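Student: dropping the sequence and predicted coords here.
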Amino acid sequence: MDRDGIVARVAALRAGNDARRLTFGMAERRAALERLAAAVKAEEATILAALREDFGKPAPETVLTEILPVLQEIGHARRHLRAWMAPRRVGGSLNTLGTSARIVPQARGTCLIIAPWNYPFLLAIGPLISALAAGNAAVIKPSEMTPATSALIARLVAGAFPPDLVTVIEGGREVAEVLLDQPFDHVFFTGSPAVGRIVMAAAAKHLASVTLELGGKSPCIVGPGADLDRAAAWIAFGKFANAGQTCIAPDHLFVHETVKDAFLGKLRARISRAYGAGASSPHLARIVNDGHAARLAGLVRDAVAKGARVVLDGGQDGRAMGPTLLEAVTPEMEIDREEIFGPVLPVMTYRDEAEVIARINARPKPLALYVFDRDRARVDRVVGATTSGSVGVNLTVVQFSHAGLPFGGVGNSGLGAAHGEHGFRAFSHERAVLANRFSALPAVFPPYTAGVKRLIGLARRMLG
């Protein structure tokens, strides 16, 4: 689509949203969400095929990580929409005696959702659920790096919604740049911190609000009191699902010296059980494209050339890359500085938790932090001394799918939150409404006579 076509499509969406502003109430929003759920269920086989084409993704993993979270999010929003939309009463203060105050959630307007390639269905449709629940119109720009899923989303949305409520505009960077030039009311972006800065700068031209779901190097700690079998199972799943192309996957692993050898043995055994055939495993997704596969191979080569040891070689055949474990990773290696985003896990030994905390705090704040240990005090020390978007204790990645928890980063890993009520709030303007019933404030309006001054003085003493 050329620039004029994009501009016209967004203008039509804005016009439709303005016309619908007073009529898109709870019943209409619930109906829209119900249509979306029905479309997802009807297209399940096509969704599985699209993710298979783009990623070689196993069907059970697509159901578990792309389809079920979407359906859960829709169900949660429909059940709780009445409570989310209800005005919230707010208590008053001395200077507002005689008034009533409430906060009324109001749709922001016309929103742009820019989706990433790593979970191309979930991370396009998930924000749409929140946008619709909050009463907005939306443009979805799927990733051009997953063309089969992008085409599927365009077809699914066109079948479920009128084009002046939700529309999909496909294309690459040029299309994204044109979209970011348009006067959206809110921009929801999922991707890298580098591109997030560009999105935020573009949104600032229109003073649009933003939600930025970014990434970073999420650390994982296996403490001396960890249940090693549980840790191995959760870390293997969290790291190697989607071939490691998960923004909250454990990026690197700190293992206490007293349990390192035993843990590595259990982790290798768990990986063998889950992905026994390595790169050719039918239970393992593929790298999204040749460029990313080459980047990952380069990270491993650079680390080995600078002294890292390969303790498990999953092998690589084009876009197929098996789980790979590295030891003796040092700060001068690229893999220690760059977000890995693939099935390569550096394992580092530590003696004192203070050194791990110092290393975590020396980096930009991560999107997720994971701690495995049965000692609650030790876990609390780590959690209390660090900052991250989320924390998983004795588990990985599933904090993303908890409908009651906010999902978002902090600093370099993101801005704002998504999912459930937090997603509804992200796409809503919290409008303050103060109504006068019998306010006494006019008693201190000008002219400032002696009596008025005495009243102001009395108020000042009462307020401290």
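Tutor: Everything's here; your move. Residues are numbered from 1 along each chain as shown.
Student: from here on, just use CA atoms for contacts and neighbour counts.
Tutor: OK.
Student: report the central residue of the chain.
Tutor: Glu213 (4.5 Å; C-alpha atoms, centre = their mean).
Student: which ones are touching that one?
Tutor: 188-191, 408-409, 413-417 (C-alpha atoms under 8 Å, 6 or more residues apart in numbering).
Student: measure the residue nearest to Pro147 when sequence neighbours are not counted to Pro120 for me?
Tutor: Leaving aside its chain neighbours, Pro147 sits nearest to Asp54 (7.1 Å; criterion: C-alpha to C-alpha, 6 or more residues apart in numbering). Distance of Asp54 to Pro120, given as C-alpha to C-alpha, to the nearest Å: 10 Å.
Student: now Asp352
Tutor: Here Asp352 is placed at a distance of 40 Å from Pro120 (C-alpha to C-alpha).
Student: okay, those two: which has more neighbours?
Tutor: Counted by other C-alpha atoms under 10 Å, Asp352 and Pro120 do not tie: Pro120 has more neighbours, with 23 against 11.
Student: these two touch, right, the more buried one and Ser143?
Tutor: Yes: in this structure, Pro120 is within contact of Ser143 by C-alpha atoms under 8 Å, at 6.8 Å.
Student: what's the overlap in contacts for the two?
Tutor: Both Pro120 and Ser143 are contacted by Ser150, under the criterion C-alpha under 8 Å, 6+ apart.
Student: for Ala12, see how far away Val379 is.
Tutor: According to C-alpha to C-alpha, Val379 and Ala12 sit 52 Å apart.
Student: okay, those two: which has more neighbours?
Tutor: Ranked by neighbour count (other C-alpha under 10 Å), Val379 and Ala12 place Val379 first, with 19 against 15.
Student: okay, pairing it with this:
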Amino acid sequence: MSNPSMPVLESFTRIWPNLEAAHEKAMRSASALLSCRDDLLALLTRVATYSSARDELLRSIGALTGAPWELARNRPPQLARLSVFLPSNNILYSYALFGLIPALYCDQVIIRPSARFRDTAYAVHKLIGSRLDPDLAQRIKMIEISRRQFRPVCAESDAVVFTGRPSQAYDTMNDVGDRPLFLAIGSGPNPLIVGPRTDPGAACRAILRARLHNSGQDSLCPDVIFVHRLRLDAIVEQLRAELSVLTVGARSWPDTVLTPLVHDDAVNSAAEFLAANADHVVSGGEVDPERLLVEPSLLVFPEGAGFHPPELFSPVFCIVPYEDPEMLREWARSPEELERGMYVAALGEPRLTGETLGTAVISRNATALDVEDGNQPFGGYGVHASSIRRDGRLIGRPLLLSAEAGLRQSVITGPLR
């Protein structure tokens, strides 16, 4: 008797030869994360709030269960070695995206964790590795090595995923030479736009959820909020009321929203920013460097296209009013924002048409955190947000490693390895 599933499996094999094995390993990896979820959350809450750590765990499981679809769609070649600069935030999610999923089509994945949170990254790696499919586990290696020492390892790799500052991305790209596929993942201001057709209550909930994710310590948190003048007073008053009742809690408490920040650089940067812009502070503004605390702070700036915030990485809310969306377009066309265009969330602003604002990808009536999908390209078209090497220079565009590897294989002669 014939097996009715065989034509389906044969069809998948034609789509991507290793899909059946990859599917089994990906599902076992997702199960591994679930089986040690309490231990993982205990590790992640060293550096993240419980709610953001739980979100990270669920996103990681979702990406793993979606990995077979991703690989069937993008058909990446088998790579001999991938080298990864693991970022300092979203340790588990980054480990899933740049470690567990690539190990399905890479013989070896070498990960260098950020020195800032090396101990937590190693603990996560050790815990997950003990529960993975043995073949998958032996492919992933984490090493303690300086950035400079890691570069020769990268030079001998088929692909490199770099996370860090743009200047370091350029230096690393030049140091590793032309051989590897080179992906650079940075950050952007991810503005949130509150248009005239937005309910103020719903807008405030979206703003608070986006800005206070992990107490503001996430690269997708909005560093600037553009509010239409018809909604400005209502938004400012409601945010002031909401921020005034926030209290500081432990990162391990499930209902904690506001916690001490995890490194003093973010505290010092917030203190400098608040001091430099003291005239615009309407609530909050205090910083306690010894306790690593930044008070939830609300600032309202004058209307105009001249405000270009740094990456704040703290619970600081910067509001800029607007009336004509042309001001938003002018802001997005500035040289600073063209370089770092990532995402922009447009709530209730139908006059912004098209898929992008400058180089930032528009998500309509949803924040960047709402639309993030680990099996889809990440980022925008700003070269400092997400970029890939093409002809000796970095080109900004949304990135997904399997898609870039598959695309490169389709335009070169012979395999990468």
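Tutor: Good, I have the coordinates. Please read all numbers here as calculations on a predicted model, not as lab measurements.
Student: quick one on the thing from earlier: what's the match for the residue nearest to the centre of the first structure in the second structure?
Tutor: In the second structure, Glu213 of the first structure lines up with Ile185, judged by TM-score structural alignment.
Student: mind listing the strands in the stretch 51-200 of the second structure by residue range?
Tutor: For the stretch 51-200 of the second structure, the strands defined by DSSP state E, counting those that start in this stretch cover 79-85, 106-112, 140-142, 159-163, 181-185, 192-194.
Student: cool, and the stretch 301-417 of the second structure?
Tutor: Using DSSP E, counting those that start in this stretch, the strands of the stretch 301-417 of the second structure run over 316-322, 343-347, 356-357, 360-364, 386-390, 393-396.
Student: how about the top helix by length along the second structure: buried residues?
Tutor: As assigned by DSSP state H, the longest helix anywhere in the second structure is helix 50-74. Using 16 or more other C-alpha atoms under 10 Å as the test for burial, helix 50-74 of the second structure gives 50-54, 56-68, 70-72, 74.
Student: over to stretch 187-203 of the first structure?
Tutor: 187-193, 196, 199-200, 202-203.
Student: contact partners for the nearest residue to Val361 of the second structure once chain neighbours are set aside?
Tutor: The spatially closest residue to Val361 of the second structure, leaving aside those adjacent along the chain, is Tyr343, at 4.7 Å (C-alpha to C-alpha, 6+ apart). By C-alpha under 8 Å, 6+ apart, Tyr343 of the second structure lies in contact with 188-191, 360-363, 368, 379-380.
Student: what is the nearest of the residues you listed to Cys106 of the second structure?
Tutor: Gly379 (23.3 Å; C-alpha to C-alpha).
Student: counterpart of that closest one in the first structure?
Tutor: Counting by TM-score structural alignment, Gly379 of the second structure lines up with Gly408 in the first structure.
Student: so what's the residue count around the corresponding residue of the first structure for Val109 of the second structure?
Tutor: Per TM-score structural alignment, the equivalent position to Val109 of the second structure in the first structure is Ala138. Under the neighbour criterion other C-alpha under 10 Å, Ala138 of the first structure is assigned a count of 29.
Student: what's the separation between Ala138 of the first structure and Ala11 of the first structure?
Tutor: Taking C-alpha to C-alpha, one finds Ala138 of the first structure at 12 Å from Ala11 of the first structure.
Student: just Leu81 of the first structure next, same as before
Tutor: For Leu81 of the first structure relative to Ala11 of the first structure (C-alpha to C-alpha), the value is 28 Å.
Student: same check, this time on Lys217 of the first structure
Tutor: 39 Å.
Student: who's more crowded, the two?
Tutor: More crowded of Lys217 of the first structure and Ala11, by other C-alpha under 10 Å: Lys217, with 26 against 16.
Student: that one: what's it in contact with?
Tutor: Residues near Lys217 of the first structure by C-alpha under 8 Å, 6+ apart: 250-252, 338-340, 366-367.
Student: tell me which of those residues are still there in the second structure?
Tutor: Here is what carries over to the second structure from these, by both residues aligned by TM-score structural alignment, their matches' C-alpha atoms under 8 Å: 250-252, 338-339, 366-367.
Student: please identify which of the residues you listed is nearest to Ile129 of the first structure.
Tutor: Using C-alpha to C-alpha, those come closest to Ile129 of the first structure at Leu367, 22.0 Å.
Student: excluding chain neighbours, what is closest to the equivalent of that closest one over in the second structure?
Tutor: Mapped onto the second structure by TM-score structural alignment, Leu367 of the first structure lines up with Met342. Counting by C-alpha to C-alpha, 6+ apart, the nearest residue to Met342 of the second structure once its immediate chain neighbours are dropped is Gly380, at 4.0 Å.
Student: number of nearby residues for that neighbour?
Tutor: Neighbours of Gly380 of the second structure under the rule other C-alpha under 10 Å: 31.
Student: what secondary structure does Trp227 of the second structure sit in?
Tutor: Let me fix one detail, which is that residue 227 of the second structure is Val and not Trp. Secondary structure, DSSP: H, G, I helix; E, B strand; the rest coil: Val227 of the second structure is strand.
Student: could you report the neighbour count for it?
Tutor: 25.
Student: who's in contact with the residue in the first structure that it lines up against?
Tutor: Using TM-score structural alignment, the partner of Val227 of the second structure in the first structure is Val255. The contact partners of Val255 of the first structure, by C-alpha under 8 Å, 6+ apart, come to 221-223, 347-350.
Student: what comes up buried for stretch 288-296 of the second structure?
Tutor: Neighbour-count burial for stretch 288-296 of the second structure, counted by 16+ other C-alpha under 10 Å, picks out 289, 292-296.
Student: ok, of these, which one's closest to Pro200 of the second structure?
Tutor: Nearest to Pro200 of the second structure out of these is Pro296 (C-alpha to C-alpha; 19.5 Å).
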